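Engineer: here's a sequence, model it:
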Amino acid sequence: MKKDHVFLVDDDRDLLASASDWIEMNGFQVTGFNNAIDALKQLDNVVPDVLVSDIRMPGVDGMTLLSTVRKSHPGLPVVLLTGHGETQLAVQAMKAGAEDFLEKPYDADHLIAVLNRAIKRNTMSAEIRRLQKVVLSSPEGVGEIIGNHPSIVRLRERIATVASLDVNVLIVGETGTGKELVARTLHEQSDRAARPFVPINCAAIPDAAFETELFGFAKGAFQGADKDRSGKFEYASGGTVLLDEVDALAPPLQAKLLRVLQEKMVERLGENRSRPIDVRIVATSKTDLQSAIANNEFRADLFYRLSGVTISVPPLRDRASDILLLYAHFARLAARRYGSKPNEIEPEHGFRLLAEAWPGNVRELKNRAEAQALGVDWALESASRGDAQSAPSAGLNDEIRQYEKSLIQRALTTSGNNVAEAARILQIPRRTLSEKISKFGL
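Structural biologist: Got it, this is the predicted structure:
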């Protein structure tokens, strides 16, 4: 297993040696330098996972090293070491792009925690950049089933297998998982692709309108029926009918639907003759139909008619490795639609996306990405951070206050707003942190 690599720069040879030993004992690979020039030369050959440097050194100091590295290796996190009481210098370092800073003499365990956090953020940044490149180099993909998780790979394979089989399909999955997208993909990969794909939202059709919507009506069947009209089943002839949320159908309507599926005939309201239909039925359900059958809420014979093949769509929480890819994909599509440029995803935002439960699944993630494309989400985040790095020059007390606020916000973001964990990261009592959170209005 590859060890994370740390470049450590300090002109104090004793401190350099002791710090290097401690970092190596904690599982890192360390390359030590007693001056910044040698570290910069080595960066031409090897790029570490994080660079740690003292600020006050003869010749090229830590601030100059930071500035140079930010230009030559913008993705490399830099942690600076400052002397006691040099808070203003630390604030300047953070504004210049330092990942973090430690005040000498620093706690050895805290140093390791800072290194782990910096590397984790750097890894997240690299993954976000990689995924955004993947999304930018891919086709439009508006109707594609996006994802690299094994469950999604298997889903695409199952769709490809089932699409050519002229059998009814039942798609099961939680709300927002993309069941309709799976249904459309089945249709598009089938021999019926050239014919209509007709979605019917079973939960939205009033019971009284069910027959006329699905089966049609004859002229004079009721007041206002001034001409014959075919229903959705006839309109979809040769194609696919999607019965979305079929579990929402009332029992009497289930019986009428069952008869049509059994006989493959429809009878328009107000007409005595039956008309043959040639459609493939794809139904979706967000509930367990077996349980509904056991509770006498769904007909067993209808279930067997619908479920010639069953396809399960996994919830987003079970394919968390796809979250950032999906987010970048939806953000790109939304930005193009709104004529805006996709915002860069900050590492903290990536961590937050991965930490959320996503009860609304892919649909909820898509909504979040579209909000980001409009600048809504990001504006709120920017305000919550306090914009310490973009604040105008102020007095020392104001600088320290803004910097302290940004550190607390970062710790809260990293910990998923867990105050106890944030207090551990900051190494302050929980009560003190709670008081500061209230003070800064976080």
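
Engineer: for the rest of this, base every contact and every neighbour count on C-alpha atoms.
Structural biologist: OK.

Engineer: for residue 219, which three-state class applies?
Structural biologist: Here residue 219 is recorded as coil under DSSP: H, G, I helix; E, B strand; the rest coil.

Engineer: wait, it sits on residue 227?
Structural biologist: Yes - contact criterion Cα atoms under 8 Å: residue 219 and residue 227 qualify, at 4.3 Å.

Engineer: compare those two (neighbour count), which wins?
Structural biologist: residue 219 (16 against 10; other Cα atoms under 10 Å).

Engineer: list the contacts of the more buried one.
Structural biologist: 225, 226, 227, 228, 229, 270 (Cα atoms under 8 Å, 6 or more residues apart in numbering).

Engineer: reformat those as CSV; add secondary structure.
Structural biologist: As requested, the contacts of residue 219 are exported to CSV (three-state DSSP):
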residue, secondary structure
225, coil
226, coil
227, coil
228, coil
229, strand
270, coil
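
Engineer: those, buried ones only, as a ChimeraX selection?
Structural biologist: Those of the contacts of residue 219 that count as buried under 16 or more other Cα atoms under 10 Å are selected in ChimeraX with:
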select :228,229,270
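
Engineer: can you redo the contacts of residue 219 as JSON lines with distance to residue 276?
Structural biologist: Compiled in JSON lines, these are given as follows (distance: Cα to Cα, whole Å):
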{"residue": "225", "distance to residue 276": "22"}
{"residue": "226", "distance to residue 276": "24"}
{"residue": "227", "distance to residue 276": "20"}
{"residue": "228", "distance to residue 276": "17"}
{"residue": "229", "distance to residue 276": "15"}
{"residue": "270", "distance to residue 276": "17"}
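
Engineer: now flag whichever of the contacts of residue 219 is closest to residue 15.
Structural biologist: If you rank the contacts of residue 219 by distance to residue 15 using Cα to Cα, residue 229 comes first, at 87.0 Å.

Engineer: what sits against that closest one?
Structural biologist: Going by Cα under 8 Å, 6+ apart, the list of residues near residue 229 reads 216, 217, 218, 219.

Engineer: I'd like the structure of this one too, to check against the first:
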Amino acid sequence: MSRILLVDDDPDLLRLLSMRLIAAGYQVQTVETAEAALAQLSVERPDLVLSDVQLPGMDGLALFDAIRTRHPALPVILLTAHGTIPDAVDATSRGVFTYLTKPFDGKVLLDRIAQALALVAPSSRDHTAREPWRDAIVSRSPAMADLLAEAKLVATSDASVLIRGPSGSGKELLAQALHKASPRASRPFVAVNCGAIPEALLESELFGHVKGAFTGAVNHHRGLFQAADGGTLFLDEIGDMPLALQVKLLRVLQERSVRPVGASQSVPVDVRIVSATHRDLDAALLEGQFREDLYYRLNVVTLTLPSLAERREDIPLLAQHFVERLARKYGKQINGFAPDALKALATAPWPGNVRQLVNVVEQVCALSTTPLIPLSLVQRALRVPSVEVLGYAEARRRFERDYLVGLLKLTDGHVADAARLAERNRTEFYRLLQKHGLTPELFRQEGSVADERQEKPAS
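Structural biologist: You can find the predicted model right below:
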């Protein structure tokens, strides 16, 4: 079911259009301002935006410009009065799908909406059920849809693939999807993190060893290359592989055989290599930390995973997916997130990407006592401070000013009494008041008598 975001400040027209679109089989979200529309877009990306041009605050044309910047593939239809037709016509030249003048024919509107939606690729969520190779990747964003389409094409070949992307973005999930979509799907998928295994053990883990090859080698050991024979070997964090081992890996890729540590004979292997890194391998090449010949062997095809912040449309979908999974783990009846909590998730920076989102959702599921997870738990999990955290200098300045205000209120603005309570002479006290822009007279009660001579600072 296609999702339409309807933007109009006329409640009657909003209700009428909403009823007509729902009757036509669309899922409709309504808002009355452009600002509310942008907030809604940060939470969930619709398939089409239908907006009036004349709106309070930001108008429909400015809304279109903002949408064009953030979601260039999202179609927009404008509703315009006669006075704004020239602006709407100009907007079509900049990318608005079309515009309709009020009053408009309902059938024409539905036709235009159908035409716009026909140009939009179906959401990746709709494909998930029909494409089991990528069923572990939860997404509806255009960025991920494009990446997965490319991955599916690459999967049918035997070319080596280098997956780039920030830590926690799901590189291993993409590697598994490539394997499932490939002719090797019935054979093993073996993953190894090159940065997590000590250098002294990594060679044995990858290539295997024979009995007696080194102290502690009491048995023959098949390496991961042999374990993945006929299938896919995923080398995660390939950028952390030591240079000495890079030479041996290159030899394996060239000869398509491995020699276990301590062995005199090589063993043939048939393995597709998928590697991944969050490091800048181009910089590592220049610094001599990564071999150029190995780089080109591994980097036949590059797939780049976007960060979670670059695919915000997926955040509500991912959060709900993790909630359903984790609610079962903790044996709780949790239906999802309160609206303000979901908005906080959708607008958070996510430096840790999907891995951080999983951790946040697990924490709130473990602590939640209600069917809808509240904003307070999300803020706690995101480490959003509930009170303002100040630097020492600013905290001291605020305390000093509040302290002086309290003294002046207590003494009805009598500086001599306030200075005495503060254990400071009047000259110093006046300097403090001047520093913080405080005027004693403003604190004097009506009818209060003050000794003007006494209140003057000593020279």
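
Engineer: quantify their similarity with the TM-score.
Structural biologist: Taking TM-score structural alignment, normalised by the length of the first structure as the basis, the two superposed chains have a TM-score of 0.58; 296 aligned residues with a Cα RMSD of 4.3 Å.

Engineer: can you select the buried ones among the contacts of residue 229 of the first structure for me in PyMOL?
Structural biologist: Buried members of the contacts of residue 229 of the first structure, defined by 16+ other Cα under 10 Å, are picked up in PyMOL with:
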select buried, resi 216+217+218+219
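
Engineer: redo the contacts of residue 229 of the first structure as JSON lines? Include distance to residue 178 of the first structure.
Structural biologist: Below are the contacts of residue 229 of the first structure laid out as JSON lines (distance: Cα to Cα, whole Å):
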{"residue": "216", "distance to residue 178 of the first structure": "29"}
{"residue": "217", "distance to residue 178 of the first structure": "33"}
{"residue": "218", "distance to residue 178 of the first structure": "36"}
{"residue": "219", "distance to residue 178 of the first structure": "39"}
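
Engineer: name the nearest of the contacts of residue 229 of the first structure relative to residue 238 of the first structure.
Structural biologist: Of these, the one sitting nearest to residue 238 of the first structure (Cα to Cα) turns out to be residue 216, at 17.1 Å.

Engineer: contact partners for that closest one?
Structural biologist: 228, 229, 230, 231, 232, 267, 268, 269.

Engineer: same question for residue 421 of the second structure.
Structural biologist: residue 407.

Engineer: that one looks like it's in a helix, true?
Structural biologist: Yes - assessed by three-state DSSP, residue 421 of the second structure belongs to a helix.

Engineer: and it, what pairs with it in the first structure?
Structural biologist: Under the alignment by TM-score structural alignment, residue 421 of the second structure pairs with no residue in the first structure.

Engineer: and residue 421 of the second structure, how far from residue 434 of the second structure?
Structural biologist: 18 Å (Cα to Cα, to the nearest Å).

Engineer: what does residue 240 of the second structure give?
Structural biologist: 59 Å.

Engineer: so between these two, which is more surrounded?
Structural biologist: residue 240 (18 against 11).

Engineer: now do the same for the more buried one: its match in the first structure.
Structural biologist: Structural alignment (TM-score structural alignment) places residue 240 of the second structure against residue 248 in the first structure.

Engineer: ditto for residue 326 of the second structure
Structural biologist: Per TM-score structural alignment, residue 326 of the second structure is aligned with residue 334.

Engineer: residue 369 is in contact with that match, correct?
Structural biologist: Yes - between residue 334 of the first structure and residue 369 there is a contact under Cα under 8 Å: 7.5 Å.

Engineer: pick out whichever of these two has more residues nearby.
Structural biologist: residue 369 (25 against 22).

Engineer: residue in the second structure paired with the more buried one?
Structural biologist: Per TM-score structural alignment, residue 369 of the first structure is aligned with residue 361.

Engineer: which of the three states applies to that match?
Structural biologist: Residue 361 of the second structure is classified as helix under three-state DSSP.

Engineer: and it, how far is that from residue 344 of the second structure?
Structural biologist: When residue 361 of the second structure is compared with residue 344 of the second structure (using Cα to Cα), they lie 12 Å apart.

Engineer: same thing with residue 426 of the second structure?
Structural biologist: For residue 426 of the second structure, the distance to residue 344 of the second structure equals 50 Å [Cα to Cα].

Engineer: so these two - more neighbours on which side?
Structural biologist: More crowded of residue 426 of the second structure and residue 344, by other Cα under 10 Å: residue 426, with 21 against 18.

Engineer: I'd guessed that one sits against residue 433; true?
Structural biologist: No - the pair residue 426 of the second structure / residue 433 is not scored as a contact, 10.3 Å apart, by Cα under 8 Å.

Engineer: quick check: which element contains the residue mapped onto residue 158 of the first structure from the second structure?
Structural biologist: Structural alignment (TM-score structural alignment) places residue 158 of the first structure against residue 150 in the second structure. Element membership of residue 150 of the second structure [criterion: DSSP states H and E] is helix 142-155.

Engineer: repeat for residue 294 of the second structure
Structural biologist: Applying DSSP H and E, one finds residue 294 of the second structure within helix 292-298.

Engineer: if we can go back for a sec, wait, the match of residue 369 of the first structure touches residue 322, no?
Structural biologist: Yes - with contact defined as Cα under 8 Å, residue 361 of the second structure counts as touching residue 322 (6.7 Å).

Engineer: residue 281 of the first structure: neighbouring residues, count only.
Structural biologist: Neighbours around residue 281 of the first structure, by other Cα under 10 Å: 23.

Engineer: counterpart of it in the second structure?
Structural biologist: By TM-score structural alignment, residue 281 of the first structure lines up with residue 273.

Engineer: so that match: helix, strand or coil?
Structural biologist: Residue 273 of the second structure is classified as strand under three-state DSSP.

Engineer: measure it to residue 210 of the second structure for me?
Structural biologist: Applying Cα to Cα to residue 273 of the second structure and residue 210 of the second structure gives a distance of 24 Å.

Engineer: name the element residue 77 of the second structure belongs to?
Structural biologist: strand 76-80.

Engineer: elements contacting that strand?
Structural biologist: strand 48-52, strand 98-101 (3 or more Cα pairs under 8 Å, 6 or more residues apart in numbering; DSSP states H and E).

Engineer: closest one to residue 157 of the second structure among those?
Structural biologist: strand 48-52 (35.7 Å).

Engineer: in the helix holding residue 150 of the second structure, what's buried?
Structural biologist: 142, 144, 145, 148, 151, 152, 154, 155.
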